[in-house]
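Asks: Got a predicted model here, sequence first, then my questions.
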Amino acid sequence: MQFRLLSAIMVFLGSYLPLAVILFSQNIDYSAWRNSFCWPLDPGWCEIPVHDAGYSIGLLLVTLACFCLTVFSLALIHPAQEINVCEAEYVPTDLMNYTLPYVVSFMGINYHETDKFVGFCVFLAWMFWITHKSGQVFLNPILIALNWRLYNITYNFAGSSDIFKGRALVKGHLELGRYRQSSVQDIQIIKP
């Protein structure tokens, strides 16, 4: 299953919100917190107590926006079509794809070291391409923390004996039985 490119990018970037928070916190100038707060903001006198503020704050805001859009989009889905789930197999999450960038962030990635930062961005782009092509973009720690799970399911529609196979993103645990689902691109969204 492949998700559309823009949707997949949104889900992927949103899953790295904790990494953006870690990188942001590593770029805070903690010594500047001893200075008094300046108001009104005077560009000649006031400083943002963040090193590489444009990159730090920018990445934080992009990942936060993508995370919020993902959660908001999932909340807007109201499953209406009834299905009967005949078989369900939980797809275990390989968190190594998401853990490696966190480990790398503690090994000295800084926004002002352009060569390392560009290399890190290339690494993330490669991770995205792999997860997108393999259909695993929904296997991320943020959705797991919000109690979403991915299943391979065998199902049929109410009143039909035709059997279908697919993937389902489920809020909570999935037992066999009747549910309401909504199909979004190539994935079933089920909210028991």
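Replies: Thanks, I have it. Residues are numbered from 1 along each chain as shown.

Asks: okay, CA-based contacts and neighbour counts for the rest of this
Replies: Will do.

Asks: Once you drop chain neighbours, what's closest to Leu69?
Replies: Spatial nearest neighbour of Leu69, chain neighbours left out: Met10 (7.6 Å); criterion: C-alpha to C-alpha, 6 or more residues apart in numbering.

Asks: What is the burial count for that neighbour?
Replies: 19 (other C-alpha atoms under 10 Å).

Asks: And Cys66, by the same measure?
Replies: 21.

Asks: if I pick it, what's in contact with it?
Replies: 10-11, 13-14 (C-alpha atoms under 8 Å, 6 or more residues apart in numbering).

Asks: Would you mind measuring from the residue nearest to Leu69 to Phe24?
Replies: 20 Å (C-alpha to C-alpha, to the nearest Å).

Asks: With secondary structure and distance to Asn97 added, can I get the contacts of Cys66 in JSON lines?
Replies: Listed next are the contacts of Cys66 as JSON lines, based on DSSP: H, G, I helix; E, B strand; the rest coil; distance: C-alpha to C-alpha, whole Å:
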{"residue": "Met10", "secondary structure": "helix", "distance to Asn97": "17"}
{"residue": "Val11", "secondary structure": "helix", "distance to Asn97": "14"}
{"residue": "Leu13", "secondary structure": "helix", "distance to Asn97": "13"}
{"residue": "Gly14", "secondary structure": "helix", "distance to Asn97": "15"}
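
Asks: ok, second structure coming up, stack it against the first:
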Amino acid sequence: MEMRLLPALILFLGSYLPLSLILLIQDVKESSWNASLCKVAAWSGCQLPELSNPGRALGFLFICGLSFVVFMILMKSLSGHSSLEVVDSKSIPNDLINYVFPYVVSFMGLDLGVNGKFFGFLLFIALMFVITYRSGQILMNPLLLVAGWQLYELNIVTEGHKRCVKALSEEPVRNGDQLESCLVHGIYVLHRRDK
């Protein structure tokens, strides 16, 4: 099944939640960094750090955070449409290069207050999404690893045919496992039969 554009966009934006946190921290005004820390007992004197561009920094954080939560709910709700038997399994590292570039950009002087740099960054993210989506790598999301999902290369038997496939699973996959699967954008999403 081909992943639809909106769920793919949600996954893509959710994967940049750490980047949105980095940009938020970089947007904190220098005066806030120099302010003294308030004491826990004296909450009345505490103030949140002041942001240079709160709309952009908090907006990006909100969109990425919401996208991540929605995507994790979608991943949990996927149900198996076919059965498979694992003949051989091998855990493989996730391809992180597509997610590294924007992080590098964030440390190369991205100022959320400069319209040219901000909109250029948005264009860059949009192009990364198109490339990632069209290449079929949209499920290669490093935050899935953080959330407990692992990428596997499997030799399987499904519907009487042997195949070598890539698969995502929340639980360890072992030789001989009988699993339910849902094919999403060329990657099998695996679930135990008892779910």
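Replies: Ah, there it is. Treat the numbers as computed from the prediction; the structure is a model and nothing was measured.

Asks: any idea how far Glu2 of the second structure lies from Ile138 of the second structure?
Replies: For Glu2 of the second structure, the distance to Ile138 of the second structure - C-alpha to C-alpha - is 11 Å.

Asks: Could you tell me which residues touch both of those two?
Replies: His185.

Asks: If you count surrounding residues, which of these two has more?
Replies: More neighbours surround Ile138 than the other of Glu2 of the second structure and Ile138, with 24 against 11 (other C-alpha under 10 Å).

Asks: is it true that the more buried one touches Pro7?
Replies: No. At 9.9 Å, Ile138 of the second structure does not count as touching Pro7 under the criterion of C-alpha atoms under 8 Å.

Asks: my read: Ala88 of the first structure touches Val170, true?
Replies: No. Between Ala88 of the first structure and Val170 there is no contact under C-alpha under 8 Å: 10.9 Å.

Asks: what's the overlap in contacts for the two?
Replies: In contact with both Ala88 of the first structure and Val170: Tyr151, using C-alpha under 8 Å, 6+ apart.

Asks: who touches whatever helix or strand Tyr151 of the first structure lives in?
Replies: Per DSSP states H and E, Tyr151 of the first structure falls inside strand 148-157. Under the contact criterion C-alpha under 8 Å, 6+ apart, strand 148-157 of the first structure has outside partners 81-92, 138-139, 143, 162-173.

Asks: need the strands for the first structure, in chain order.
Replies: Listed in chain order, the strands of the first structure (DSSP state E) span 81-90, 148-157, 164-171, 177-184, 187-190.

Asks: Tabulate the ones you listed (CSV), appending mean neighbour count and distance to His132 of the first structure.
Replies: Rendered in CSV, the data for the strands of the first structure read as follows (neighbours: other C-alpha atoms under 10 Å; distance: least, C-alpha to C-alpha, whole Å):
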stretch, mean neighbour count, distance to His132 of the first structure
strand 81-90, 17, 19
strand 148-157, 20, 15
strand 164-171, 18, 15
strand 177-184, 17, 16
strand 187-190, 22, 14
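
Asks: Which one of these lies nearest to Trp39 of the first structure?
Replies: strand 148-157 (43.7 Å; C-alpha to C-alpha).

Asks: what about the longest helix in the first structure?
Replies: helix 53-76 (DSSP state H).

Asks: Just the buried positions in it, please.
Replies: Within helix 53-76 of the first structure, the residues scored as buried using 16 or more other C-alpha atoms under 10 Å are 55-57, 59-60, 62-67, 69-71.

Asks: Then stretch 118-127 of the second structure?
Replies: For stretch 118-127 of the second structure, the neighbour count (16+ other C-alpha under 10 Å) marks 121, 125 as buried.

Asks: mean distance, it to its aligned residues in the first structure?
Replies: Taken over the aligned residues, the distance from stretch 118-127 of the second structure to the first structure averages 1.4 Å (mean C-alpha distance after the TM-score superposition for the first structure).

Asks: Which part of the first structure matches that stretch?
Replies: Stretch 118-127 of the second structure corresponds to residues 117-126 in the first structure, going by TM-score structural alignment.

Asks: which residues make contact with that stretch from outside it?
Replies: With C-alpha under 8 Å, 6+ apart, stretch 117-126 of the first structure has contacts from 101, 109-111.
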